[in-house]
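S.K.: pasting the sequence and the predicted model now:
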Amino acid sequence: MARGGRKDQPINREQGPVAEFVDDLRRLRGALTLNEIGHRMQYHPSTLSRRLTPKELPPQDFVDSYVRACGHDPGPWIERRRELSRSSTDPQVIEPGSATETREAATPWWKRPHYLVPAAAVLFVPLAVYLLLPASPSLGDEQSPASASRASGPPVPEPGRGFPIRIDRMAFRIFSPWWTQTSAGDIEFWSLNVCPQGTTTYWVAVHPTREAVRFACNTWQYHKWADVPAGTYHLEIWKEHDGQSIKGSGAMRSSVPIVVHPKSTPTPSST
């Protein structure tokens, strides 16, 4: 089946457990295209395609981000990957510190498909995130997302219906705490991020099911995602990885009661 302009090459599951694992990851995305998954992960489809081959076990960070982008709980998939990494003698499984990994670490970052960068930030609950930065154009270049509107400062979130967000420093991308809502409702988000010269926009999305929205820097911005179904969600906020950092604050408000999960990631229940 052609997905996102690229055609998946069939995987021979008899090659071994890594091939089975990668084939199952491919099937997990169902009708979603590589472009749609890449949009959610901020990966170029060609990078996704390279990772989803049976040649080697995908990195744990990639598996986590990919499964989330497919709208599923990454926990069982990460545990399955760990079991493969611990027990397999298959040469496809690359362990930390192996010769292959050492060669990649010695390769200059600009020649690698992607590399790890810290996205240091503080939310309502302090959150430090390390993310795979894809070698791809920005979302702003690939897509035409909706734009947030100008607004005044946010109201104080009512307990059980929202939470404040503070960003002390964001170089690339951060996530809010997860929350669960048992009925459909509107999600509103106010944000004011101060950006340095040359940085004018950033993006916000309600994951795993809502579209990205472009926010302008240095002014209060507002957007409402209407009729968000019952389920478990989180906000993702990101910008161009241009070496600049932004900081600011904001607030999320729901029209229906929510339960916030600040310390653990529950199993997403939305589809």
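M.R.: That came in fine, so what should we check first? These numbers come from a predicted model, not from an experiment.

S.K.: C-alpha from now on. contacts and neighbour counts both.
M.R.: Noted.

S.K.: for the strand or helix carrying residue 206, which helices and strands make contact with it?
M.R.: For residue 206, the enclosing helix or strand under DSSP states H and E is strand 201-207. With contacts taken as 3 or more Cα pairs under 8 Å, 6 or more residues apart in numbering; DSSP states H and E, strand 201-207 sits against strand 213-216, strand 231-238.

S.K.: save those strands as TSV, and put in mean neighbour count and distance to residue 191 too.
M.R.: As requested, the helices and strands packed on strand 201-207 are exported to TSV (neighbours: other Cα atoms under 10 Å; distance: least, Cα to Cα, whole Å):
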stretch	mean neighbour count	distance to residue 191
strand 213-216	23	8
strand 231-238	21	10
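
S.K.: which residue packs closest to residue 175, ignoring adjacent ones?
M.R.: residue 236 (4.6 Å; Cα to Cα, 6 or more residues apart in numbering).

S.K.: pretty sure that neighbour contacts residue 205?
M.R.: Yes. The pair residue 236 and residue 205 qualifies as a contact (Cα atoms under 8 Å) at a distance of 5.3 Å.

S.K.: could you identify the helix or strand that succeeds the helix or strand where residue 36 lies?
M.R.: Take DSSP H and E as the rule and residue 36 turns out to sit in helix 34-41. Beyond helix 34-41 on the C-terminal side, the first helix or strand identified by DSSP H and E is helix 45-51.

S.K.: dropping in the other structure now:
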Amino acid sequence: MQGKVVVVTGSTSGIGKQIAIGLARRGARVVLAGHDRDEGERALQELARLGDHASLELEIADFSTFDAVRAFAAAVSARHPRIDVLVNNAGVLHERPRLTPEGLDATWSINYLAPFLLSHLLLPRLAAAPQGRIVNTASVAHRWGRLDRGLRPPSRGPGPGVRTYFDTKLAVVVLTRRMATRVPSSVTVNCFHPGVIGTNLATGPGVIGRLMRVGQPVMKTPEQGARTGIFLASAPELHTTSGEYFVDERPRRPSRKVHDHDAAEALWQASVELTGVGH
């Protein structure tokens, strides 16, 4: 990874930060991306202790809006004519639906639409690399998701935020497989399940926060959860592997729902209409 340019979203804490650390240790030039400047500066200082501070960058971006994603892509593209790896890791799990300033569900915007848009915007830079890679953070939770609800949260019932999270992670696996067939042959697209991680993805007094705290003893650490992401971003033997779902550094068969062509096509077309990319 020496000298390669790597962009990691959601990299100022949790799994994303550990992926950034792992790739920086391998010699990559890492662009950190997060929404909180103080947290970002702390992460930057932590990574700087690993080696050359000049090989690190920090971009503050709120991936809940398309304008912010476009601004981030423009800033990174202006500095880097070539990007070797994009890790789409930023994610949220809201217990109750929240709307973005654009009137969209925040979980859908951050977990799925932002990776969809950012991957397409940075694709020219990834295609300029000898072997570009897109790595998406998915989840085993995709197995409980549905695509027939479209880009919206469930209208009623318990735990709509959790079910929306499941839906978005299924959408990420679908995005991975479909993009793998549409990008230039020099670019690969893969996704991975990091394990159940004790991070700040879900916090607070609600049911999600309680479940996270109860399950803490059996959860993976962020360092453990990052391993497969680091592997997908850096392993030389994966230079032609694309469209796969990985668990513990091995390809695994995703849910059969991923193969629902009609639902996947409807999702893709809705994404194209909303973002203006992916035609």
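M.R.: That came through, no problem. Here the structure is a predicted model, which means the values were calculated and not measured.

S.K.: give me the TM-score for this pair.
M.R.: TM-score of the superposed chains, computed with TM-score structural alignment, normalised by the length of structure 1, equals 0.26; 133 aligned residues with a Cα RMSD of 7.0 Å.

S.K.: hmm, back to that, now the strand holding residue 206 of structure 1 against helix 34-41, angle please.
M.R.: Counting by axes from the mean of the first three to the mean of the last three Cα atoms, to 10 degrees, strand 201-207 of structure 1 lies at 110 degrees to helix 34-41.

S.K.: can you put the helices and strands packed on strand 201-207 of structure 1 in a markdown table and add distance to residue 121 of structure 1?
M.R.: Converted to a markdown table, these look like this (distance: least, Cα to Cα, whole Å):
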| stretch | distance to residue 121 of structure 1 |
| --- | --- |
| strand 213-216 | 18 |
| strand 231-238 | 11 |
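
S.K.: those strands: which one's closest to residue 35 of structure 1?
M.R.: Proximity to residue 35 of structure 1 (Cα to Cα) singles out strand 213-216 among these, at 17.1 Å.

S.K.: show me what the helix holding residue 36 of structure 1 is packed against.
M.R.: Using 3+ Cα pairs under 8 Å, 6+ apart, helix 34-41 of structure 1 sits against helix 45-51, helix 60-69.

S.K.: just these: most buried one?
M.R.: helix 60-69 (a mean of 19; mean count of other Cα atoms under 10 Å).

S.K.: just list what that one packs against, helices and strands only.
M.R.: helix 34-41, helix 75-87, strand 126-134.

S.K.: I'd say residue 216 of structure 1 and residue 194 touch.
M.R.: No. Counting by Cα under 8 Å, residue 216 of structure 1 stays clear of residue 194, with 9.6 Å between them.

S.K.: now do the buried residues in the helix or strand hosting residue 265 of structure 2.
M.R.: Here residue 265 of structure 2 sits within helix 261-275, counting by DSSP H and E. Residues of helix 261-275 of structure 2 classed as buried: 263, 264, 267, 268, 271, 272, 275 (neighbour count, 16 or more other Cα atoms under 10 Å).

S.K.: gap between the second one and residue 247 of structure 2?
M.R.: Using Cα to Cα, to the nearest Å, one gets 22 Å for the distance from residue 264 of structure 2 to residue 247 of structure 2.

S.K.: residue 266 of structure 2 now?
M.R.: 27 Å.

S.K.: next: residue 263 of structure 2.
M.R.: From residue 263 of structure 2 to residue 247 of structure 2 the distance is 25 Å (Cα to Cα).

S.K.: same question for residue 73 of structure 2.
M.R.: Taking Cα to Cα, one finds residue 73 of structure 2 at 29 Å from residue 247 of structure 2.

S.K.: look at those two and report which has more neighbours.
M.R.: Shown here are residue 73 of structure 2 and residue 247; by other Cα atoms under 10 Å, residue 247 has more neighbours (21 against 18).
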